[in-house]
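**Student:** Sequence first, then the predicted structure, then my questions.
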Amino acid sequence: MVAGGVEKLLASALGNPFPQVREILGGYAGLELPKREAALRSALQLLETSSQPARRSARPAARIAPPTAAPGERLPPDAEVSCLDTGPGGARKLASLGLHTLRDVLHAYPHRHEDRRALPDLAEVEEGQKVTVEGRVVAKSRRSPRPGMLVIDVTLETPSGGRVKATWFNQPWVERQLREGARLVLTGRVKRFGRSVQLGVEHLETVDGAQDSLSTGRIVGVYDSKEGISQEFLRRAAFRALQAVPLDDYLPAHWRQKYGLTDLGDALWGIHFPEDEAQLSRAHARLRFDEYLFLELRMLLQGEDAVLQGKRFEARGDDIERFEGALPFRMTNAQRRVLLEITDDMRSERQMARLVQGDVGSGKTAVAACALYLAVRDGYQGALMAPTEILARQHYSNLVGYLGQLDVRVGLLIGAMGARQKLEMQTRIAQGEVDVVVGTQALIQENVQFDNLGLAVIDEEHRFGVQQRRKLLAGRPDVLVMSATPIPRSLALTAYGDLELSIIDEMPPGRTPIETKLIQDTHRTQAYGFVMRQIREGRQAFVVTALIEENENLELLAATQLADDLKTILPEARIDLLHGRMSAAEKDHVMERFRAREFDLLVSTTVIEVGVDVPNATVMVIENAERFGLAQLHQLRGRVGRGSAQSYCVLIAGEHSKKTRQRLGIIEGSTDGFVIAEADLKLRGPGEIRGTRQSGIPDLRLADLANDTAIIEQARELAKHILAHDPRLEHPRLQYLRAELQSRSHSVAFREVI
């Protein structure tokens, strides 16, 4: 029996050497009897460990060993946070941060870590340096140097006996935490005034005795938070969640060994409360791998088609040679390599699902045409679906050129066709009288029935909805997706996780690179003088206006104003306008007129279609180029250079900073779309790369897509191995993996897939 209770004993000097015991037994009086027993067992075990001989150091070690709870006292990861003893209003605070279960708390990792094992000697800190200091408040004052301004000054005494003045400007709400005797941890920038040191505070933590081991004397995590929710509270919640949840590993030991990964318990303790840099590094590696693994599993399962039986083609070598022999050019080595990857898939019993990426002009369509030819030679039909009618017509023209001389019957089905033409084409498709059909969404209307569809080629897949794609793929044809939007391999492996990836990274010989020039807007007149000289030589030009705050009305206004200005500046030029408020048919009509050379200069917003071919256009002018991402600038530049004449891209920058010049200089100096896409990813992050917000990529907490390609490929390899052997994750040894995958998948529909 303890007079005054256990908590009173712990608050006395007897409790000072054992801060971790105080942490475990915090709130003891309010616990039910079974929980008191469990807490006491944990505390006794910790005391037994602490009593063993240990090497002494200048500062007590802050190692936190996860205690063993009593049988029956452990909580499942999906238990609500209200089960944790986090004090009054604790569950509400956690819920306000989106943390509703213990799993949420475990995976709400710190966004950075601070080394508080040996805080700096302020005598050695330089002016302007950002530091973290610890100490007790020995004096406090408030002043108002001028009306409406409040300055709070606190003098802090550090453990070494030094003193530092800390200052807050216009933050009256912090005053209640600054009572004399309070123990604080402050982060801020140093200012020196002779021998005295002043700290402009950026981050404040109050530390009580029970939280000593969590906030000082160790590597400390700093969490995302909001006003009224302290770091100490979040550390205590993470600590108690780690105590409460059995950290059963969902990755069997042999997989962890193969990929060099630590166990889950070591990783989760290590990310929240690392003993040293080595454990923190192990934790990052394991948890980053897990993020990619669950993303790849989700993408593969979501795609459904990844584990389906597909068509099995012979894809004979002599047919490939016959196709290439009919081409007016020789394929590049990159085209042949990608074609080999495609034919390996076509010969397999499993359904092909492959993405072919390649820059404008790299020869993706020729590769797709060969695959379609192989399907036709094996008695199947092929289909190529494009997002717009003008692109569908362009593909139709190309495929007639590639396949017409090989006795392949190519048909076109688009919305602009008359009812009689559509019916005739639909009948021929259903009766197998057309071998390859090119079209838009008209291909997936209910009255389109294929006789024997074996291969579906989808151009710029991200432009179609999931349901639209599935209508075309109902008969389980092999699927080939083409994209002229280069994105980094790491991003492609995540955004298109259900597809194998092939890259055509070589341009055909003899292609003239587009010359790119970056100029300031003060030299705009010279730029349009150059445009006019090209027009006089019989060429055409694009002028693109910048995206303005996602506001279509403002964008239209800017484009209209620019077109009017150019009619004044270039009175000889015939000028027309293309913008997002036009219907698809109106856009197609403008582009057809431009291709037919009915006018010289097209002023457009950012709606110019990827892949539209205007061979006579040799100049692309991009206004306010600094408002575009590098990948988008490269896409826009690809609208020219389609013919044999030398082509040019002029980037007009309305902002003249050194940072802008350096960024746009990447486009000026390179025509390799993949190099540019990698640079864009490093500069802006995956969420800002155009199109990826719709790709289904969740927020990755630890991942670094710019540098994690090797890890992503390992995670993808394991995900494919798992699903190849157990497509529904039904084996008993995968029960934890299945449960974790379901818990990380927010879509109810997806949870039902597994």
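**Tutor:** All right, it came through fine. Residues are numbered from 1 along each chain as shown.
**Student:** switch to C-alpha atoms for all contacts and neighbour counts from now on
**Tutor:** Will do.
**Student:** Strands of the stretch 251-400 of the chain, residue ranges please.
**Tutor:** Listed in chain order, the strands of the stretch 251-400 of the chain (DSSP state E, counting those that start in this stretch) span 353-358, 381-385.
**Student:** For the stretch 601-750 of the chain, just list every one of the helices.
**Tutor:** Ranges of helices in the stretch 601-750 of the chain, per DSSP state H, counting those that start in this stretch, are 630-637, 658-669, 673-684, 709-725, 735-744, 748-753.
**Student:** for those helices, which one sits closest to Arg330?
**Tutor:** In terms of Cα to Cα, the element of those nearest to Arg330 is helix 673-684, at 22.5 Å.
**Student:** That closest one - contacts with which helices or strands?
**Tutor:** helix 630-637, helix 658-669 (3 or more Cα pairs under 8 Å, 6 or more residues apart in numbering; DSSP states H and E).
**Student:** now these as CSV including distance to Thr568 and mean neighbour count?
**Tutor:** Shown next, in CSV, are those (distance: least, Cα to Cα, whole Å; neighbours: other Cα atoms under 10 Å):
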stretch, distance to Thr568, mean neighbour count
helix 630-637, 25, 23
helix 658-669, 29, 15
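**Student:** what about versus this one:
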Amino acid sequence: MRPAFDFFGTEKMKLTELKGISDKRAKDLNKLNIFTAEDMARFYPRAYLDLTTTSRLSACYHNDVVLVSCRVSSAPQTVSTGRRSFVKVWCENDGEPFSAVWFNAPYVRDKLKSGGEYLFYGRVQNKYGAPSMVNPTFEPLERNYRLKGIVPVYPLRGSLSQRAVRDAVADALRKVALVSAIPPAVRKKYALSDLKKAYSDIHNPVTFADKDAAAERIALEEYFILISAFKVIKGGKDDARVLRYTCTREQVETFCARFPFPLTEGQKRAVDDIYENVHSPNRMNRLLQGDVGSGKTAVAICGIYMALASGYQAAMLAPTEVLAEQNYQLICRYLPEFRAGFLSGSSSAKEKKSVKAALAAGELDVVCGTHAVLQDDVEFASLALCVCDEQHRFGVAQRSALSEKGAGADMLVMSATPIPRTLSLIFYGDLDITEIKDKPKARAPVTTAIVPSRKYDDMLAYVGREAKAGNQSYFVCPKIEEDEEGSVMSVTELFDELKNRLPSVRFALLHGKMKDKEKAEIMQNFKAKKFDCLVSTTVIEVGVDVPDATIMIVYNAERFGLSQLHQLRGRVGRGSKQSYCFLLLGADGEEARARLAVLKNNTDGFKIAEYDLEMRGSGDFLGTRQSGKFINEIRNLRYPPSVIFTAKKLSDEAFEAGGVEALAALALKKYSGLKDVVLN
């Protein structure tokens, strides 16, 4: 028998060594960022099924997820349409008929028998008074072994099924040694429960109270490791200033007059903070937080000017080619006396070679680009300032790699997703924080409305009229492809439907699976008004600036966090025209409406972020976006924000006692994917 491996061992158990995981299933798990047995054990359920009671289908609401006892009244049939096929069967629940359908599951035909009695668990579709169930899990009533108690539900891809994932998780829990990273003395002092039991309870809770306690214990462990890892990568750096800026305050004030708008008081304070930083004895390491439309980019350009006017080089990094190209155009517009270059993954080999050579020779003053700027062969003659736009898309290590391309280079990281200050102080404890609270006066406020289904046709008609008037619209879907439960329309399906519904409107399609060059071209054409409407996933969430876009429509709005919805809303209202954000509910309910009402009634991103933290939990708020790849699926856990403070306290005590630096370094390699971690 193979020995168990702990999370911090160097040897990893392959997924195919787990029960029921074939090569095909392993590849599908890889798409969920699961590559080892350790990852499998840390693949936390996204929801739990309460199978202690059955429901009457006729009393259920649309999109409810329920357990029903039923009799199959017809033989299963395969139905084919032009685009896909599915298995359909008619059933009875309490004498009332309903249908059930399964997409991409032809094996269902052989599993269900006419006249048989089953337990179905799944999502209810209750449109037009005809109830149905989509992709329900089922089991014969007389031998119900699995569908009972509290059952975990996991995200799925491809050939994966809930049963296969549950079996693999159970096997991983048996084979992986779940060793706590928190030193024994600290665990004993705070009477922390056993980590192995917590993992057992998070995947197979007896009660919901057990699940909540397990989530809190695991979150404490995760944040302890994360915060300790941050300490390692931030520690031991020499922050003494190496580069001397010669740019004067008078030069900066003259430069600011180039903008076609006066800087707000918040922008002026931010520019002053940067000026003081770059003229101080210490290297700048500053986080610039500002709500959507607050003018952070203008502040960053002022900082870049300070570096260039002092005879140094600067780099501006963006997570997408669309945003990087937009930044490049702004640099060329406001800094025409300096030499600018552009570098991205889709740049031609000739362009890349030319830009890299010019940067190394000092023949370019500033470069705008994507992750391509981080390549080892990108060298600078005198890099002084690094600007990292939309910092939550980059890990700590990536930002560090950029700043280390210049001796003592200053770092300015920007975030348009306001992070609650309580979290900022923990994760960015070594950064000075500047917040821009106000917005340019020329921008009109965006009116937000929750649109009921009965008003959907009216909304589309309004979009058509606005298109004729020269105003543009965004349509945003949460999914590129159809949802595994059949309850969410995909962006491609929506694109086809809208073209049929509004044939006179010019629609464009945009999603994350497209190549960067294709996405950039579509966005440029949309900005140039070659399209009236853009049907997209959340790739347009940040940075996109289209002044004539006045309508944002978000489908299945309940599936997004408030802060993410606020970012999407920020794509409109960027000019002087009145703009609107329409939120469409895929699943009706008081909780969903209450959450969206917070967005409807608030325009302050910082307040919305605090609500998001309180209502969804810090794991859901941070997710993989706010903390890079350090925490993969912790967003599926629910726990109080106080856990983060406790983890920081425990980490501080552990470091004071000594002996955890090496452990934190190993954790850093695991969570961030770093290949080279240098400890001082």
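**Tutor:** Structure received. These figures come from a predicted structure and were not determined experimentally.
**Student:** returning to that earlier point: now render the helices and strands packed on helix 673-684 of the first structure as JSON lines, adding distance to Ala38 of the first structure.
**Tutor:** Below are those laid out as JSON lines (distance: least, Cα to Cα, whole Å):
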{"stretch": "helix 630-637", "distance to Ala38 of the first structure": "57"}
{"stretch": "helix 658-669", "distance to Ala38 of the first structure": "58"}
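**Student:** wait, which of the helices of the stretch 601-750 of the first structure is closest to Asn333 of the first structure?
**Tutor:** Short answer: helix 673-684, nearest of those by Cα to Cα, at 17.5 Å.
**Student:** corresponding residues in the second structure for the closest one?
**Tutor:** Mapped onto the second structure using TM-score structural alignment, helix 673-684 of the first structure covers residues 605-616.
**Student:** what's the most buried one of the strands of the stretch 251-400 of the first structure?
**Tutor:** Of the strands of the stretch 251-400 of the first structure, the one with the most neighbours on average (mean count of other Cα atoms under 10 Å) is strand 381-385, at a mean of 27.
**Student:** okay but Thr550 of the second structure is in contact with Gln578, surely?
**Tutor:** Yes. Assessed by Cα atoms under 8 Å, Thr550 of the second structure is found in contact with Gln578 at 6.9 Å.
**Student:** ok, these two, which is more surrounded?
**Tutor:** Thr550 (26 against 15; other Cα atoms under 10 Å).
**Student:** what's the counterpart of that one in the first structure?
**Tutor:** Using TM-score structural alignment, Thr550 of the second structure lines up with Thr618 in the first structure.
**Student:** before we move on, the earlier item: any chance of a markdown table for the strands of the stretch 251-400 of the first structure, columns distance to Phe542 of the first structure?
**Tutor:** As requested, these are exported to a markdown table (distance: least, Cα to Cα, whole Å):
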| stretch | distance to Phe542 of the first structure |
| --- | --- |
| strand 353-358 | 23 |
| strand 381-385 | 27 |
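**Student:** Out of these, flag the one nearest Ala710 of the first structure.
**Tutor:** Of all these, strand 353-358 sits nearest to Ala710 of the first structure, with 18.9 Å by Cα to Cα.
**Student:** Ala298 of the second structure matches what in the first structure?
**Tutor:** Aligned partner of Ala298 of the second structure by TM-score structural alignment: Ala366.
**Student:** Can you tell me how far that match is from His395 of the first structure?
**Tutor:** Look at Ala366 of the first structure and His395 of the first structure: by Cα to Cα, to the nearest Å, they are 10 Å apart.
**Student:** do the same with Ala706 of the first structure
**Tutor:** Counting by Cα to Cα - Ala706 of the first structure and His395 of the first structure are separated by 34 Å.
**Student:** Leu343 of the second structure - nearest residue in space that isn't next to it in sequence?
**Tutor:** Gly369 (4.6 Å; Cα to Cα, 6 or more residues apart in numbering).
**Student:** Per the alignment, the one you found pairs with which residue of the first structure?
**Tutor:** Gly369 of the second structure maps onto Gly439 in the first structure, by TM-score structural alignment.
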